[in-house]
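K.L.:
Take a look and give me a structure for this.
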Amino acid sequence: MISVRTALDHLLDLVSPLAVEHVPLAEAFGRVLAKDVAARREQPPFAASTMDGYAVNKAEVELHAMFKVIGESAAGHRFDGRVGPGQAVRIFTGAPVPDGASFVVIQEDVDRKGNLITILDQPGGDNIRPAGGDFKIGDIIAAPKRLSSADIALLASMNVPQVPVRRKPDIALISTGDELVMPGETPGPGQIIASNTFGLKALLEDCGASVRILPIARDQKPALEAAFNFAKGADLVVTIGGASVGDHDLVAQVAQDLGMEQSFYKVAMRPGKPLMGGRMGTAAMIGLPGNPVSAMVCGHVFLKPVVERMLGLPDGTTFKTAPLREPLSKNGPREHYMRAVLTPDGIAACENQDSALLSVLAEANVLLLRPPHDPARDTGATVTYLTL
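P.N.:
From the prediction side, this is the model:
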């Protein structure tokens, strides 16, 4: 068995950033920016008023000063003339400040009679947003970056209609086992629902991948061969179950018969020991254990960083620390990822760590990491965790 870190390094070596494609801005949310993008205009493109009021020359602004109103500037309808001495232009929020003006007196500070205004209160700031105050032509959004809704708004303001992004990884999910049926079907005696497939699909899509759920592969070589054939063209093939060494665990054998170059098998972790990695032609392959929690934990620990590598992102896995709310007994020889609940008061491992219990995984919000042979820990001891 190899360590979790070594296994992850092997898996990351199997993949590389995918090709760049250009998508319309309206379809870029959540995608990963692949190249730096530069602003094609400055924002605001002109000095703009931040308030409703009157645009005047700043040097003339003083209490009781009087100005003649010679026009109006509104958003989308600028005043084309020039503001001269003793003159003012009625201006509205967001409107261009006319030439010759350098100050906006807010409307609450003036008295207007016909076309004459008088400043009645001592003005404060100039109430003008300078041109290019937000960004200038050539300012960039740096790649790589997963684009948020705020990024999309910024790109639109920069006048960028097409965005260079990484192609979404095409991932084929293959659940294996005679005991499995799809949700909505009626299980026969001794059968269960294929839950892992859907949990992993959600996890991988949340990471930014495009995921195909293939038909369940039964525990027969022809069925597994057909499943791998359906997976052709994928960037990553993920099998679930059948990776152990029992009489019905045929994934490794069939994959090798089809030309898989195995990178490793078995990891010193709990849950998730029977993990396999390798390459099938141009696709990377990862064989996950069949226990539901084992598969999902391996999804967080291994699949997520692999997808991030394919998207050109750095590994976003972040381990944090917190004090224990309850004591822990000593750990065994494998790295243990315990389902746990983090609260403002600290962290506590869930009582039952059976790797078949998805209800416990749904209750947990973190994985508490125990190093191999970690001694017993008392309440208050600092431990490491990974957010789910």
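K.L.:
contacts and neighbour counts: CA atoms only from here.
P.N.:
Fine.
K.L.:
you'd agree residue 367 is in a strand?
P.N.:
Yes - assessed by DSSP: H, G, I helix; E, B strand; the rest coil, residue 367 belongs to a strand.
K.L.:
Can you tell me how far it is from residue 293?
P.N.:
11 Å (Cα to Cα, to the nearest Å).
K.L.:
where exactly do the strands run in the stretch 201-350 of the chain?
P.N.:
210-213, 236-240, 261-265, 269-270, 276-280, 283-288, 319-323, 335-343, 346-349 (DSSP state E, counting those that start in this stretch).
K.L.:
Which strands and helices lie in contact with the first one?
P.N.:
Using 3 or more Cα pairs under 8 Å, 6 or more residues apart in numbering; DSSP states H and E as the contact criterion, the neighbours of strand 210-213 among helices and strands are strand 170-175, helix 196-207.
K.L.:
ok, 10 Å please
P.N.:
Secondary-structure packing of strand 210-213 (3 or more Cα pairs under 10 Å, 6 or more residues apart in numbering; DSSP states H and E): strand 170-175, helix 196-207, strand 236-240.
K.L.:
right, and those - which one's nearest residue 71?
P.N.:
helix 196-207 (53.7 Å; Cα to Cα).
K.L.:
Specify the angle between that closest one and strand 170-175 in degrees.
P.N.:
For helix 196-207 against strand 170-175, the angle by axes from the mean of the first three to the mean of the last three Cα atoms, to 10 degrees is 160 degrees.
K.L.:
Any idea which of the strands of the stretch 201-350 of the chain gets closest to residue 109?
P.N.:
strand 335-343 (51.8 Å).
K.L.:
Here is the second sequence; please produce its structure so I can put it next to the first one:
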Amino acid sequence: MKAMETMISLERALEVILHRIEPLGVEEVGLGQAYNRVLAKDVQAAIDMPPFDRSPLDGYAYCAQPTDKAPLILDIVSEIPAGTWSEREIRLGECARIFTGSPLPKGANCVVRQEDTERSAGQVTINQPVKPQANIVYQGEETKCGDIVLRAGEYLSPAAVGLLASLGVETVEVYRRPKVGILSTGSELQDVGSPLLPGKIYNSNTYTLKGLLLEAGCEVKAAPFVGDDLEETIEALKALEDTDLVVTTGGASVGDYDLIRDALVGAGCELLFWKVNFKPGTPVALGVKGERLYFSLSGNPAAAVVNYELLVRPALRKLKGRTAQERIFPVYMDGDFGKSGKQRRFLRARAVFRNGEIWADPSFAQGSGVIRSMRGSHLLVDVPGGHGPVQKGERLQGRWISSWEED
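P.N.:
Sure thing, here's the model as predicted:
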């Protein structure tokens, strides 16, 4: 057994975590259950899209000639609503009334907008004739039969599911949803629903983490919180052994009542690291038992969320089969941050989009216990250790928070 690593870099922590993670098993689900899942197999188009030449607008389909001049008067010989098919071939001097999405009739080579015409007694006058091939969406213009439309590892957003539906796909192979256990610890905790007692605080971490995990497409098993009691904590951890991954909050620091590391060992875990060199949330720990990782996050609410974003979410991405890398991008500071320190720090900030650039507004309280600062935050700004006070206009690196990440 290797010795536990201490006070390691974020990059080293992620290396340890991701080395231990493998994607979960695969299952086939109906398209209606595929939202927010991750594809396990490439999807190939079985049809052309669109499956026929069609009109992108309401108007008239006819056979245009390069020499056509206004006014052009044509006989209306058919009408083609969307969802119907016309066998009537259009000849010179004729046209078909056509609608958005309707198939182009044989013989027609263009569509003129309704707004550029006048209709009267079975004829239409075209005031602005169009050229051949104008206003036609051709068969297979979007997707051709045999094209790979989505690849394994891609996230199934509503738009991606809609694309599959447009191609007639009924079922897809996806990675199984991670089942994640969560446990909040601390004798100071009290659940919501009763008047707050002296010396107590309401347990917010369980609710915050559950929301983050549900947003990430996980199944969640939330254990009742436990006080600072070693045996109770060990038993609570053992009750979560039917999950793929466990996240705890509280008890991770150096105080006499910070018991979570001892509890992890008591539950049969090997400790891989303790303390990661960034703020907030330095005293984070990682244990492993079999293939299951145990993340011990800070009990301070905002620090716990930062721990989750930087360490747990990358683990979940790999567990769910995601192949795209997390995006790190330049940001410009839209405000100051006066503190300096030796440790790397991640600031919560609102994203402000200006002249094609991302600016970060850190004008929140940045304390580790200030959960309110996470509400309205879009990104984390990476301030290197020893950097000194952050100045407005300075260029740093940022990464999106949860749902703001572009999948």
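K.L.:
coming back round to it: where do the contact lists of residue 367 and residue 293 of the first structure overlap?
P.N.:
Listed as contacting both residue 367 of the first structure and residue 293 by Cα atoms under 10 Å, 6 or more residues apart in numbering are 339, 361.
K.L.:
coming back round to it: among the helices and strands packed on strand 210-213 of the first structure, single out whichever gets nearest to residue 86 of the first structure.
P.N.:
From those, taking Cα to Cα, the stretch that ends up closest is helix 196-207, at 60.8 Å.
K.L.:
Report the distance from the closest one to the chain centre.
P.N.:
Mean-position distance between helix 196-207 of the first structure and its chain equals 14 Å (Cα atoms, centre = their mean, to the nearest Å).
K.L.:
again with stretch 46-61 of the first structure
P.N.:
That offset, for stretch 46-61 of the first structure, works out to 42 Å (Cα atoms, centre = their mean).
K.L.:
want to throw the strands of the stretch 201-350 of the first structure into CSV with mean neighbour count?
P.N.:
Formatted as CSV, those follow (neighbours: other Cα atoms under 10 Å):
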stretch, mean neighbour count
strand 210-213, 17
strand 236-240, 25
strand 261-265, 17
strand 269-270, 23
strand 276-280, 22
strand 283-288, 25
strand 319-323, 15
strand 335-343, 22
strand 346-349, 22
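K.L.:
Rebuild these as a markdown table, extending it with distance to residue 23 of the first structure.
P.N.:
Shown next, in a markdown table, are the strands of the stretch 201-350 of the first structure (distance: least, Cα to Cα, whole Å):
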| stretch | distance to residue 23 of the first structure |
| --- | --- |
| strand 210-213 | 15 |
| strand 236-240 | 23 |
| strand 261-265 | 35 |
| strand 269-270 | 40 |
| strand 276-280 | 30 |
| strand 283-288 | 24 |
| strand 319-323 | 34 |
| strand 335-343 | 39 |
| strand 346-349 | 43 |
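K.L.:
Out of those strands, which gets nearest to residue 178 of the first structure?
P.N.:
strand 236-240 (12.6 Å).
K.L.:
how about the strands of the stretch 201-350 of the first structure, which one is nearest residue 137 of the first structure?
P.N.:
Each of those has some distance to residue 137 of the first structure by Cα to Cα; the shortest is strand 210-213, at 34.6 Å.
K.L.:
contact partners of that closest one?
P.N.:
Residues from elsewhere that reach strand 210-213 of the first structure (Cα under 10 Å, 6+ apart): 167-175, 197-198, 200-205, 231, 234, 236-237.
K.L.:
ok, of these, which come out buried?
P.N.:
167-175, 197, 200-201, 203-205, 231, 234, 236-237 (16 or more other Cα atoms under 10 Å).
K.L.:
how about the strands in the stretch 1-150 of the first structure?
P.N.:
Using DSSP E, counting those that start in this stretch, strands in the stretch 1-150 of the first structure cover 20-24, 32-33, 37-38, 48-49, 53-56, 66-73, 87-91, 103-106, 110-113, 116-119, 128-129, 140-141, 145-146.
K.L.:
The fifth one vs the second structure, average offset?
P.N.:
Looking back up the chat, that one is strand 53-56 of the first structure. Following the fit onto the second structure, the mean deviation recorded for strand 53-56 of the first structure is 3.6 Å by mean Cα distance after the TM-score superposition for the first structure.
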